[in-house]
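Trainee: 3D model of this:
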Amino acid sequence: MIESDDVFDDGTRPSGVERAVSVRLATVHGDFLAIGYLDRNRGEEQMVLVYGDVETEGALTRLHSECLTGDVFGSKHCDCGEQLSAALGAIVKEGRGILVYLQGHEGRGIGLLAKLRAMKLQAEGMDTVEANIAQGLPVDARDYQVAADILHDLGVRSVRLLSNNPRKRESLQRHGIKIDSQVPLLIPPSDENKSYQWTKRDRLDHYLPHLDIAAD
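Mentor: Below you'll find the model as predicted:
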C-alpha cells in the first residue's frame, strides 16, 4: 500500500491512482472527457469528468461524494442530486473544469446500508449527525487523498473549489493541492431537506448563508 508520507528520491510522492481509460461522455449539460481511475490503496474504481483545459491555474473543481439516493433516484431528503447537476452546469458555463465523482463516500463514508438506517433514524426525529453517532459511526468518515491524487495526475496547478465544506478545502491543501478560492454551491432549501441543510451549516460548518434569507 502507498502511504501518504512515502516519497521518491526526487522528493515527489508516488501516485495512489492508476489511469485506466478515458472516453467522451455526452451529457445533458455538455460533452465531457470521462476518465476512469483505479484507487491502488483501496481497490476502488473512481471517475472524473473533465471539461476544457484544466492544466492552467484556477480550474473550477467539484469533489462530489457519491449519493445513490440523491444522484440516481432524485431523493428530496438531501440536496446531493441538485448539487451534482448544478456543478456540471457551472463547469460548462465556466468553459473549463473538473468534477471528481468519489466512490466509497456514500453517507459521508459510512456506506449505503448505514446511510439508509440513518435516514430511518432521522425520520424518527434525529438529525443527520445524531443518526450516525447513534449507530456508533463517524459523523464524517470521508478522505480526499484519492481526489488529490487524481488532480495531480491531471496536471492541475491550482483549483477554484466548488464547495461549501471547509473540510474538503483543508484536505486538498494538506495533500498538496493549491486552492485559489472556494466557490459556494448553494441549493435553495425545500421542505424535505431544509432540516438537513441547517444541520450541515450548524453542526458541520458548511457555508450556507442563503438559509437565513430563506428563513426570512
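
Trainee: alpha carbons only for contacts and neighbour counts from here, please
Mentor: OK.

Trainee: which ones are touching Gly104?
Mentor: Applying Cα atoms under 8 Å, 6 or more residues apart in numbering to Gly104 gives the contacts Glu44, Ser65, Glu66, Gly111.

Trainee: another one to check against the first:
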Amino acid sequence: MIGTDDVLPDTTLRTTGVEHVVNVRLSTEFGDFLAAGYLDHDGGEEQIALIHGDVAGEDVLTRLHSECLTGDAFGSRHCECGEQLSAALRAVVGEGRGVVLYLRGHEGRGIGLLAKLRAMRLQAEGLDTVEANLALGLPDDARDYRGAAGMLRDLGVRSVRLMSNNPRKQEALGRYGIPVSERVPLLIPPRAENLFYQVTKRERFGHHLPHLPVEVNRTAEPSPAAG
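Mentor: Model (predicted):
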C-alpha cells in the first residue's frame, strides 16, 4: 500500500525553502506510488518524490536520483543512470516502503544540459568526465542536496538507507541533518559504452564499485551519449 493524502498533507516547509505543493497517485510499470510535488524556492526547481508505503520514520530505503535526460529518458548507454533509476523504483516496491527523489537541476552533475552535451563531446575526444567539466571551466560536481533533505524532512523521514555508490551523497545528507544508517549498493553491470565512465567515478569520486575491473584503458569508452 502506498501512502495517502491524509498521511502526507500538502504543507509548506519554509524553513528549508521547500514548498510541498501537491500529492497524486501514480501507477507505473514498477508499481504504485504517491507522487509528491515540491517547489524548491532556493534552487528554483520543481521537484518530485515518488513514495511507496508509509515512509515516516527511520531507516527508510531512499534514492536521491540526479536528473539525467539522456540516460533516464533516451536510454543512453554511456551512463548507467536510467538503469539505476529503474532498479531503485523496483527496490522500494519490493521492500514495501521507500522513496525515490528525482532531483531536477542536477543534470550533468549540476552543470546543466547544454554544458553536459559540450562535456560529452570532449569525452568523445578522449577526456574523462571530470577532465571534460574542468576543461569547460566548470566544477566536477556542482550538485547540492539541501532541497532533498528538506523534502525528506517534510515526508517524516528521520533516517535513510541510502541507495547510492557515492559517498558524497551520504556526507551531504548528514550535513543537512538526515542521518544515513546504511548505504545500499546500487551496482549496475557495466556495458562497453560506460565501463570507463564508471571506472572514472570510482577513481575520481570514490564511488564504491567493487564489481568493476581494477584497471581499464580509457579507449574502452566509445563515443559517449550521456554525462
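
Trainee: what TM-score comes out when they're superposed?
Mentor: Scored by TM-score structural alignment, normalised by the length of structure 1, the superposition of the two chains gives a TM-score of 0.92; 204 aligned residues with a Cα RMSD of 1.6 Å.

Trainee: now the contacts of Gly104 of structure 1 in a markdown table, with secondary structure, neighbour count and distance to Ala90 of structure 1?
Mentor: Formatted as a markdown table, the entries for the contacts of Gly104 of structure 1 read as follows, by DSSP: H, G, I helix; E, B strand; the rest coil; neighbours: other Cα atoms under 10 Å; distance: Cα to Cα, whole Å:
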| residue | secondary structure | neighbour count | distance to Ala90 of structure 1 |
| --- | --- | --- | --- |
| Glu44 | coil | 14 | 27 |
| Ser65 | strand | 21 | 17 |
| Glu66 | coil | 23 | 19 |
| Gly111 | coil | 14 | 28 |
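
Trainee: what's the closest non-adjacent residue to the spatially most central residue of structure 2?
Mentor: In structure 2, the C-alpha closest to the average C-alpha coordinate belongs to His65, at a distance of 1.6 Å (Cα atoms, centre = their mean). Nearest residue to His65 of structure 2, sequence neighbours excluded (Cα to Cα, 6 or more residues apart in numbering): Tyr102, at 5.0 Å.

Trainee: you'd agree that neighbour is in a strand?
Mentor: Yes - the assignment for Tyr102 of structure 2 (DSSP: H, G, I helix; E, B strand; the rest coil) places it in a strand.

Trainee: and it, how many residues sit next to it?
Mentor: For Tyr102 of structure 2, the number of neighbouring residues by other Cα atoms under 10 Å comes to 20.

Trainee: How about Gly44 of structure 2?
Mentor: When neighbours are counted by other Cα under 10 Å, Gly44 of structure 2 registers 12.

Trainee: What are the buried residues along the lengthiest helix in structure 1?
Mentor: Among the elements of structure 1 assigned as helix by DSSP state H, the one spanning the most residues is helix 80-94. Within helix 80-94 of structure 1, the residues that qualify as buried by neighbour count (16 or more other Cα atoms under 10 Å) are Cys80, Gly81, Glu82, Gln83, Leu84, Ala87, Leu88, Ala90, Ile91, Val92.

Trainee: Could you do stretch 104-115 of structure 2 as well?
Mentor: Buried positions in stretch 104-115 of structure 2, judged by neighbour count with 16+ other Cα under 10 Å: Arg104, Gly105, His106, Glu107, Gly108, Arg109, Gly110, Ile111, Gly112, Leu113, Ala115.

Trainee: circling back to that earlier point, to which residue of structure 1 is the residue nearest to His65 of structure 2 aligned?
Mentor: The pairwise alignment with structure 1 assigns Tyr102 of structure 2 to Tyr101, based on TM-score structural alignment.

Trainee: if we can go back for a sec, mind reading off the mean deviation between the longest helix of structure 1 and structure 2?
Mentor: For helix 80-94 of structure 1, the mean distance to aligned residues of structure 2 following superposition is 0.5 Å (mean Cα distance after the TM-score superposition for structure 1).

Trainee: Good, we can wrap up now.
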